[in-house]
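Visitor: Provided below for reference: sequence and predicted model.
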Amino acid sequence: MGHIIFLASISTGIEPRSFKVAMKDEGWREAMHTEIQALEANETWNMVALPEGKQALGSRWIYKEEYNSDGSVEWLKARLVVFGNHQVGDIDYSETFASVAKMVTVRAFLAVAAVKNWEFIRWIKSLYGLKQAPRCWFSKLVSALKWYGFHQSYYDYSLFTLTNDAIQINVLIYVDDLIISGNDSAALVAFKHYLGTCFHMKNLGVLKYFLDIEVARSHKDIFLCQRKYALDIIFEGGLLGAKPASFPLEQNHHIAQSTSPFLVDVKRYRRLIRRLIYLSFTRPDLSFSVHIYLSLCIHLAKITGVSRSSPMRLHCDSQSALHLAHNPVFHERTKHIEVDCHFLRDALVDGTISMSHVSISDQLVDIFTKVLGKRQFEFLLSKLGISNLHAPT
């Protein structure tokens, strides 16, 4: 029940969007005071005269709530961020870079922790908006990690791994956020101490909220959910009072052509599209119709795994495609795919993959490409390992 209480609690949190609103709350005033003290302690700025003909960059406050595992607010985070978007390239800065982990790496990172029952924690380092700040931070962090013995992944440069006898520690970097996971508590404590001596960082404890993804862990499973993120999208669109649907789209429904004029300002539309696409991180079933909200989550179970001793199995609902894959003799009309078919044939012969027929009603990929009826949609949804934590038990 703990993870359900957590998800329900954070859905009620409202973060201020402006300095004026934040100043009305004593908690946010204290958070801003703490941030100013930290900036001064780290000698983040010096008071100097503005050069002639130059204009100072502005700044704004960003407010975020951090949560305990029971959903209560652990602390209020206020960050003063410089308007780096006002900097001029090749004048105010030259090279820029921000370490952004691939989302598939994030999911794999958490899946490994779930399968191996590793503990994981989150650390954060403040960045202040300048274009060159993330690049400088990442460069220093990489040097510190490599000195400690970590190796940088060639598949995702934001992933670092350390293996020392039976000890293994993984670190994933997303700009100024770090997720640390490992199989040895004492080794993790030592590594956290090392980071603390290298950088002014804050240990946020057990990972609960990361990149607008709620992470809830029971004694045997990990649940990833974006309920609060989805509610924010609906709130921003003014649709909190809308009636939810039990499945994305009605079959045979044809969207009418719009006769309204083009949008004058497309920024809000583009922001909505980006946010809906990101929602599919925990809701892959909504890839085909991401505009419908359902409060489900993706479930990472310990039993997740792939056997290296057996071939990868491909299921296909097309008998013709199966015959082509197994038959080295090609029809005249299939010459344009001959190279791909030879590649597939070789994989079949050496046992890398095996192919078998699957009924059209059991074809899982249809949930990503077609409008399905309620019964078929819910059946395939269960096959994806997606569950509704808020459904009555």
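Guide: Now that the structure is in, tell me what you want to look at.

Visitor: from now on I want contacts and neighbour counts done on CA atoms only, so please keep to that.
Guide: Noted.

Visitor: which helix or which strand is home to Gln168?
Guide: strand 167-174 (DSSP states H and E).

Visitor: for whatever helix or strand comes next after that strand, packing partners?
Guide: Past strand 167-174, further along toward the C-terminus, the next helix or strand under DSSP H and E is strand 177-182. Using 3 or more C-alpha pairs under 8 Å, 6 or more residues apart in numbering; DSSP states H and E as the contact criterion, the neighbours of strand 177-182 among helices and strands are strand 119-124, strand 167-174.

Visitor: got CSV for those strands, with mean neighbour count and distance to Gly305 too?
Guide: Putting those into CSV (neighbours: other C-alpha atoms under 10 Å; distance: least, C-alpha to C-alpha, whole Å) gives the following:
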stretch, mean neighbour count, distance to Gly305
strand 119-124, 19, 18
strand 167-174, 20, 18
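
Visitor: one more to weigh against that first structure:
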Amino acid sequence: MNFEYDALIRNNTWQLMPLPADREAIGSKWVFWVKYKPDGSLDKYKAWLIAQGFHQRPGVDYKETFSPIVKPNYDPQPKGYEQGDSSMVCKLTKAFYGLKQAPRAWYTKLMGVLQALGFSPTRSDSSLLTHFFPTSTIFILIYVDDIIIIGSSQSKINSVISQLDSQFFLNHMGALHYFLGIQVTRSAEGCIFLNQGKYVQDVLVKVGMADCKSCATPVPSTLKLSATNSPSFDDPSLYRTVVDILQYLTVTRLEIAYCVNKVCQFMHAPTKEHCDSDWGSDPDDRKSTSGMCVFLGNNFISWTSKKQSLVARFSTEAEYRSLVLAVVELIWLKESVGRASGLVAKRP
């Protein structure tokens, strides 16, 4: 709590003043979280001061949710950190967690600082920024307030971190090893490996399958699932939760993409049966399933299994639709990988 409070004070988030007669304090609360290491051991306890943005009134506390201009909001002093007269409130000069304007305000501030440092977002992904120096390149990937910085020069990376720390209260985590449920390991040769081992274990514990046995093929490719051939599942909420979790697991697990795509099609009404291009595979609507994967050298970098939006009248049409899906992905990857690395493929 002290770390979070000190960061808010350092960033001049508010000013103490009496509450105006025509305004109401929106309120805030402390939210606590236990963070674990990739091996499951305790890492640290975290605390956030979260504004109760659901109390904000349109036209009074804000005009447009995504407006970069934050109207004055008033918040009671954080519990446990009251100073002076308890009737004094915090007039917010900056947005923080919970406010309706916070996402836009944070994005505007962060992008302004990064662009002043010479970074520019890629056209294919606004959360990926690059900075090309004469002898090196730095990449920054942003997910809300979590940032990955990589590059070919450690001195340049250190310089960027130092400049960001002068603008924000950074918590430098060192070399990347765990990010959004994905473990990152490095070999002696410098290769990077991504896996979601801890994420998988957490899922198995959540659904009571920690002692289950593995299988080489999650589901036969010839399986035809239907929305009406089996009794309803007892806990639809659990089904949807597990399927959402499995969707994120496909980030590193190519082999389950097909079966996850299948079970995703029945989230509206799951039954007990539900716990290359495939023509007319759905017995309910006869829609086909597209599948594709992309290599960069010898490495998989993208894959997907997706149900087609229209009914294909013959297998060739289904194949062409799959080809279109692959071409769209290749164009995006060309922009992301090619321009981010400074290499743009020539037209054939």
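Guide: Happy to help now that I have it. Here the structure is a predicted model, which means the values were calculated and not measured.

Visitor: quick revisit: Serialize the helices and strands packed on strand 177-182 of the first structure to CSV and add fields for distance to Asp212 of the first structure.
Guide: Output for these, formatted as CSV (distance: least, C-alpha to C-alpha, whole Å):
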stretch, distance to Asp212 of the first structure
strand 119-124, 14
strand 167-174, 12
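
Visitor: between those, which one is closest to Leu249 of the first structure.
Guide: Among these, strand 167-174 comes nearest to Leu249 of the first structure, with 34.4 Å by C-alpha to C-alpha.

Visitor: in the second structure, what residues pair with the closest one?
Guide: Counting by TM-score structural alignment, strand 167-174 of the first structure pairs with residues 136-143 of the second structure.

Visitor: OK, contacts around Ala187 of the first structure?
Guide: Shown in contact with Ala187 of the first structure (C-alpha atoms under 8 Å, 6 or more residues apart in numbering): Ile167.

Visitor: coming back round to it: what lies in contact with the strand holding Gln168 of the first structure?
Guide: By C-alpha under 8 Å, 6+ apart, strand 167-174 of the first structure touches 99-101, 106, 109, 158-163, 178-184, 187-188.

Visitor: can you tell me the element Ala216 of the first structure falls in?
Guide: Here Ala216 of the first structure, judged by DSSP H and E, is contained in strand 213-217.

Visitor: residues touching that strand, excluding its own?
Guide: Contacts made with strand 213-217 of the first structure from outside it, assessed by C-alpha under 8 Å, 6+ apart, are listed as 3, 6-7, 69, 207-209, 222-227, 229.

Visitor: filter the contacts of strand 167-174 of the first structure down to the buried ones and hand me the PyMOL line.
Guide: The command below creates a PyMOL selection of those among those that count as buried (16 or more other C-alpha atoms under 10 Å):
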select buried, resi 99+100+101+106+109+158+159+160+161+162+178+179+180+181+182+183+188
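
Visitor: which ones among the contacts of strand 167-174 of the first structure map onto strands?
Guide: Using DSSP state E, the members of the contacts of strand 167-174 of the first structure that fall within strands are Leu159, Phe160, Thr161, Leu162, Thr163, Leu178, Ile179, Ile180, Ser181, Gly182.

Visitor: what's the first-to-last distance across stretch 186-201 of the second structure?
Guide: 21 Å (C-alpha to C-alpha, to the nearest Å).

Visitor: now swap in stretch 113-131 of the first structure and tell me
Guide: Distance between the two ends of stretch 113-131 of the first structure: 33 Å, counting by C-alpha to C-alpha.

Visitor: do stretch 92-107 of the second structure as well
Guide: Between the opening and closing residues of stretch 92-107 of the second structure lies a distance of 18 Å (C-alpha to C-alpha).

Visitor: gap between the spatially most central residue of the second structure and Trp48 of the second structure?
Guide: Residue closest to the mean C-alpha point of the second structure, counted by C-alpha atoms, centre = their mean, is Tyr143 at 5.9 Å. The span separating Tyr143 of the second structure from Trp48 of the second structure equals 17 Å under the rule C-alpha to C-alpha.

Visitor: for Glu64 of the second structure, same thing?
Guide: Distance of Glu64 of the second structure to Trp48 of the second structure, computed by C-alpha to C-alpha: 25 Å.
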